[in-house]
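Asker: here is my input; please provide its structure:
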Amino acid sequence: MSENRPSYLILTLVSLASLIIDQVTKAYIDRVMDLHQSIPVIRDLFSITYVRNKGAAFGFLANTSFRIPFFIFVSIVAVLVILYAYRKLRKDQKLAQVSLAMILSGAVGNLIDRVRLGEVIDFLDVYWKTYHWPAFNVADSAICVGVFLLAIDMLREESRQKKALSAK
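Answerer: So this is what the prediction gives:
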């Protein structure tokens, strides 16, 4: 293995930690709450609300007959692309390593639900009075945070490359 390869320890630890938190929270919600039950946490802002999502973001493709094979296929492709991209990172790209590990864990977390249940357990409900963001879960959060961190890393990488070129 090349000395400039990314750390697979980061990939393993971040992915496993996030995946465990995702699966434990979903199992807990499924065990202690009734479907559609809601527990207010911050009035007019945040509740724990147990819902199940048969589709993707915002219920996309929820009522199609091919949704489960489609989402499983897309998830597997995403996992393979993430692993390939991870392999291409340099050792010093720690933020990108963490971000791809988070995205990977989110994809796997929701894939587990789709294979096991045919749908995804969501429970984080953010809203303002009557305006609701669709409920989501830890896996969704890991994907979003991972994408945000990856965007930051890409901007930093672009800046590093510009500085390197101007130094020549």
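
Asker: CA only for contacts and neighbour counts going forward, please
Answerer: Will do.

Asker: can you give me the helices in this structure?
Answerer: 8-32, 67-88, 94-117, 138-167 (DSSP state H).

Asker: may I see the buried residues of the second one?
Answerer: For helix 67-88, a neighbour-count test (16 or more other CA atoms under 10 Å) marks 67, 68, 71, 72, 75, 78, 79, 82, 86 as buried.

Asker: ignoring the adjacent residues along the chain, who's closest to the residue nearest the centre of the chain?
Answerer: Centre of the chain computed as the mean C-alpha position; nearest residue by CA atoms, centre = their mean is residue 143, 2.5 Å away. Nearest in space to residue 143, with sequence neighbours left out and distances taken as CA to CA, 6 or more residues apart in numbering, is residue 103 at 4.3 Å.

Asker: quick one: the one you found and residue 147 touch, right?
Answerer: Yes. Assessed by CA atoms under 8 Å, residue 103 is found in contact with residue 147 at 7.0 Å.

Asker: one more, for comparison:
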Amino acid sequence: MGKVRWYGLAMVVFIADQTAKSYVDLNTPLGWSVNVTSFLNLVHILNPGAAFSFLAGAGGWQRWFFLAIALAISAWLVWFLSRPLHKSEGLACGLILGGALGNAFDRAVRGQVVDYLDFYFRGWHWPAFNIADMAIVGGAMVLVANTFVNKEKTPAQNQNSIEKKVN
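Answerer: Presented below is the predicted three-dimensional model:
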């Protein structure tokens, strides 16, 4: 049952991400921006690159490069989720998987990733991002926190220890 919840989480992230991106893509013109608060704009931006628009102007090959990376990471996460994991590891992998698939879908179908959240402070803007990006960063933060907080062995290591004691 545990694995199903993490795949379910990935699917929820993917659906929420694609729903928001589709809404922005279908209902706002490219370049649109509206001020929501003193620190948030909703925008419609297309990002052909990766985080912080890395390789955005690379000429088009980066679309397939980043798509291949996202699919490879997704395949690895599906494999990793099939193993015994701590809840925090499953949570992190489910978040990252959903985000990676959300951005991979954009690259495959739209050619670029739709970004729509623009946070700023006193004229300093964080690069625009989306739900998939938040899930990936959140999952990565959980993995990093897990290395500091959860010093005990993984469930697979615990099982190996039990088997050694039995033999």
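
Asker: thinking again about what came up before, neighbour count: residue 103 and residue 147 of the first structure, which is higher?
Answerer: Using other CA atoms under 10 Å, the more surrounded residue of residue 103 of the first structure and residue 147 is residue 103, with 26 against 17.

Asker: export the buried residues of helix 67-88 of the first structure to CSV and tack on distance to residue 41 of the first structure?
Answerer: Shown next, in CSV, are those (distance: CA to CA, whole Å):
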residue, distance to residue 41 of the first structure
67, 33
68, 32
71, 32
72, 33
75, 32
78, 34
79, 34
82, 35
86, 37
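
Asker: tell me the one of those residues nearest residue 7 of the first structure?
Answerer: Each of the buried residues of helix 67-88 of the first structure was scored against residue 7 of the first structure by CA to CA, and residue 86 proved nearest at 9.3 Å.

Asker: from memory that closest one sits against residue 98, does it?
Answerer: No. In this structure, residue 86 of the first structure is not within contact of residue 98 by CA under 8 Å, at 9.7 Å.

Asker: what's the match for residue 26 of the first structure in the second structure?
Answerer: Residue 26 of the first structure maps onto residue 21 of the second structure when the alignment is built from TM-score structural alignment.

Asker: ignore what I typed, I meant residue 145 of the first structure.
Answerer: By TM-score structural alignment, residue 145 of the first structure lines up with residue 138.

Asker: residues touching that match, list them.
Answerer: By CA atoms under 8 Å, 6 or more residues apart in numbering, the contact set of residue 138 of the second structure is 92, 95, 96.

Asker: and residue 63 of the second structure, by the same measure?
Answerer: 48, 49, 107, 108, 111, 112.

Asker: tell me the counterpart of the first one in the first structure.
Answerer: Using TM-score structural alignment, the partner of residue 48 of the second structure in the first structure is residue 54.

Asker: check contacts around the closest residue to its match other than its chain neighbours.
Answerer: Nearest non-adjacent residue to residue 54 of the first structure, counting by CA to CA, 6+ apart: residue 119, 4.4 Å away. When contacts are counted by CA under 8 Å, 6+ apart, residue 119 of the first structure touches 52, 53, 54, 55, 113.

Asker: show the buried residues in these.
Answerer: 52, 53, 54, 55.
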